[in-house]
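> no sequence for this one, just the structure:
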């Protein structure tokens, strides 16, 4: 049976090949291992293989795993799921990054609820890049106001944008969606010095995302296997 370490190597090799094919000078792409629904034992196995950045979507499940793995002090926890108002305090308390902020109300709650003893919370704006009613994320027209609010909040750091585009098997369609987010990212980067993260690309569209400038891809199934 293939191990987590072997799966991680395959994922990193895939990323390296996509970077080479993208011809973007100096491009660096981080791998966020999406560990939602997977037990902490598998996360520990990935950690032992060198992985440090992990993504979770379900607050209660994640908080339990964070506690179980508290001895691994250099893990970086990213929240990537929709944020309900009644769960925002737990997200603010336990995570290092939140990639799914899509409205000022949630940004305000995360800022107000961030514990004083913790470093500022790194934030990505989630953009509904293809205007799908079933998807979370703000519209492109709402990004500027939300970015300004986050950038001026005492306990938040605006780091970039994230999107989950419309599912497609067409490379051209994938690239078209990612190009729109890249344009949004570049505009924000010209306005805010803290912007450095363009989180786009998952197991089925890593190559398209990297070709359009992604700096972070989110991979779950290819590392941990199918969701439970």
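Arrived safely. Predicted model, so just to flag it, every value in this text is computed and none were measured.
> can we go C-alpha only for contacts and neighbour counts from here?
OK.
> the residue nearest the centre of the chain: what's it in contact with?
Centroid-nearest residue in the chain, with CA atoms, centre = their mean: residue 99, separated by 4.7 Å. Taking CA atoms under 8 Å, 6 or more residues apart in numbering, we find residue 99 in contact with 78-81, 123-126, 161-162.
> what's the closest of the residues you listed to residue 148?
Using CA to CA, residue 125 comes nearest to residue 148 of those, at 11.1 Å.
> and the gap between the residue nearest to the centre of the chain and residue 50?
22 Å (CA to CA, to the nearest Å).
> list of residues touching the strand or helix carrying residue 42?
Element membership for residue 42, per DSSP states H and E: helix 40-48. Identification of contacts with helix 40-48 by CA under 8 Å, 6+ apart yields 4-5, 8, 35, 65, 68-69, 75, 224.
> as TSV, these with distance to residue 216 would be great.
Converted to TSV, those look like this (distance: CA to CA, whole Å):
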residue	distance to residue 216
4	20
5	19
8	15
35	15
65	23
68	26
69	23
75	16
224	18
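> how about those, which pair is most distant?
8 and 68 (22.0 Å).
> these two - which one has more neighbours?
residue 8 (21 against 14; other CA atoms under 10 Å).
> in contact with that one, which residues?
Counting by CA under 8 Å, 6+ apart, the residues that residue 8 touches are 46, 49, 223.
> coming back round to it: need the contacts of residue 99 in CSV (columns: secondary structure and distance to residue 211).
Shown next, in CSV, are the contacts of residue 99 (DSSP: H, G, I helix; E, B strand; the rest coil; distance: CA to CA, whole Å):
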residue, secondary structure, distance to residue 211
78, strand, 23
79, strand, 25
80, coil, 22
81, coil, 25
123, strand, 24
124, strand, 20
125, strand, 21
126, strand, 20
161, strand, 17
162, strand, 16
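> and residue 24, how close does it get to residue 211?
8 Å.
> before we go on, here's another structure to hold up against the first:
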């Protein structure tokens, strides 16, 4: 039976191969291990195998793990990658290093106001609804730059880039279209804001095509930690 360390190695190899295939430096693509619903012991096992970036989808679960592990494993970089209601922003502002799913000015203001002064700015990505699905969070493509400008005025937030969850499909052409459009948005945003360096897109099933289209961070969960209960 494969271990978490084995599966981390396999995921990293996939990233390296995908990057090399499109003539990119594999070091340009970071692996975010999505540890939602998994116990702290699994995170420790991944940590001992060298992993430092972990993504959590649920506010309270993420807070509990950070409080449990934060002192001993203080070089973990915690990423919040789930939907965030405005009444739960305080936990993210106080405990996480990154927030990937920012799509409203109201939430941005709350995160900025609630970020403790002793912490560095919260690193944020704007979530784009690149598939235009009503069931998904995120801003429309044309709203990205307005929200980016608003975030840039908030001193306790640092705009790092874009994040998206494309259509769940086996249609390669549709995947290619959505990833390509997101990369175009990202490249334009980079030209306007010098803090932008992150394109968070691609998961276990589509990380290869995401990397081909410029992803700098892929989010991998079950392929590392096993299926979720």
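Nice, thanks for sending it over. Note that this is a predicted model, so its numbers are computed, not measured.
> any idea what the TM-score is?
The TM-score (TM-score structural alignment, normalised by the length of the first structure) is 0.98; 228 aligned residues with a CA RMSD of 1.0 Å.
> between residue 24 and residue 211 of the first structure, which is the more surrounded one?
residue 211 (19 against 13).
> what does the more buried one correspond to in the second structure?
When the second structure is aligned by TM-score structural alignment, residue 211 of the first structure is paired with residue 212.
> so that match sits against residue 17, correct?
No - if you go by CA atoms under 8 Å, residue 212 of the second structure and residue 17 don't touch, sitting 10.7 Å apart.
> would you check how far apart residue 172 of the second structure and residue 205 of the second structure are?
When residue 172 of the second structure is compared with residue 205 of the second structure (using CA to CA), they lie 12 Å apart.
> the more surrounded of those two?
Counted by other CA under 10 Å, residue 172 of the second structure and residue 205 do not tie: residue 205 has more neighbours, with 13 against 10.
> what about that one, which SS state?
coil (DSSP: H, G, I helix; E, B strand; the rest coil).
> surely residue 209 of the first structure meets residue 203?
No - using CA under 8 Å, residue 209 of the first structure is not in contact with residue 203; the gap is 10.4 Å.
> so between the two, which is more surrounded?
The neighbour comparison of residue 209 of the first structure against residue 203 (other CA under 10 Å) goes to residue 209, with 29 against 14.
> residues contacting the more buried one?
174-175, 178, 200-201, 217.
> check residue 19 of the second structure too.
25-26, 29, 208, 211-212.
> now do residue 217 of the second structure
Per CA under 8 Å, 6+ apart, neighbours of residue 217 of the second structure: 29-32, 198-202.
> and the buried ones among the residues you listed, selectable in PyMOL?
Buried residues among the contacts of residue 217 of the second structure (16 or more other CA atoms under 10 Å), as a PyMOL selection:
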select buried, resi 29+30+31+32+198+199+200+201+202
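> and the contacts of residue 217 of the second structure, which of them are in strands?
Judged by DSSP state E, those include 30-32, 198-200 as members of strands.
> helices of the first structure, residue ranges please.
Under the criterion DSSP state H, the first structure contains helices at 4-22, 40-48, 59-68, 88-94, 104-113, 143-151, 171-189, 206-211, 221-224.
> tell me which of the ones you listed lies nearest to residue 135 of the first structure.
Here helix 171-189 is closest among those (CA to CA), at 14.1 Å.
> average distance between that closest one and the second structure?
Its matched residues in the second structure lie on average 0.8 Å from helix 171-189 of the first structure after superposition (mean CA distance after the TM-score superposition for the first structure).
> ok, for residue 107 of the second structure, nearest residue in space, not its chain neighbours?
residue 86 (5.5 Å; CA to CA, 6 or more residues apart in numbering).
> residue 29 of the second structure too?
residue 216 (4.2 Å).
> which residues does that neighbour contact?
Per CA under 8 Å, 6+ apart, neighbours of residue 216 of the second structure: 28-30, 198-201.
> ok, the residues you listed vs residue 158 of the second structure, which is closest?
residue 198 (11.6 Å).
> the closest one contacts residue 164, correct?
No - look at residue 198 of the second structure against residue 164 with CA under 8 Å: they stay out of range, at 11.6 Å.
> just to revisit the earlier point, for the match of residue 211 of the first structure, what are its contacts?
18-19, 22.
> turn these into a markdown table, columns for distance to residue 131 of the second structure.
A markdown table is the format used below for those (distance: CA to CA, whole Å):
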| residue | distance to residue 131 of the second structure |
| --- | --- |
| 18 | 23 |
| 19 | 24 |
| 22 | 24 |
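> of the residues you listed, which are reproduced in the first structure?
Checking these against the first structure (both residues aligned by TM-score structural alignment, their matches' CA atoms under 8 Å), the contacts still present are 18-19, 22.
> hmm, back to that, of the contacts of helix 40-48 of the first structure, grab the buried ones for PyMOL.
Selection of buried members from those for PyMOL, criterion 16+ other CA under 10 Å:
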select buried, resi 4+5+8+35+65+75+224
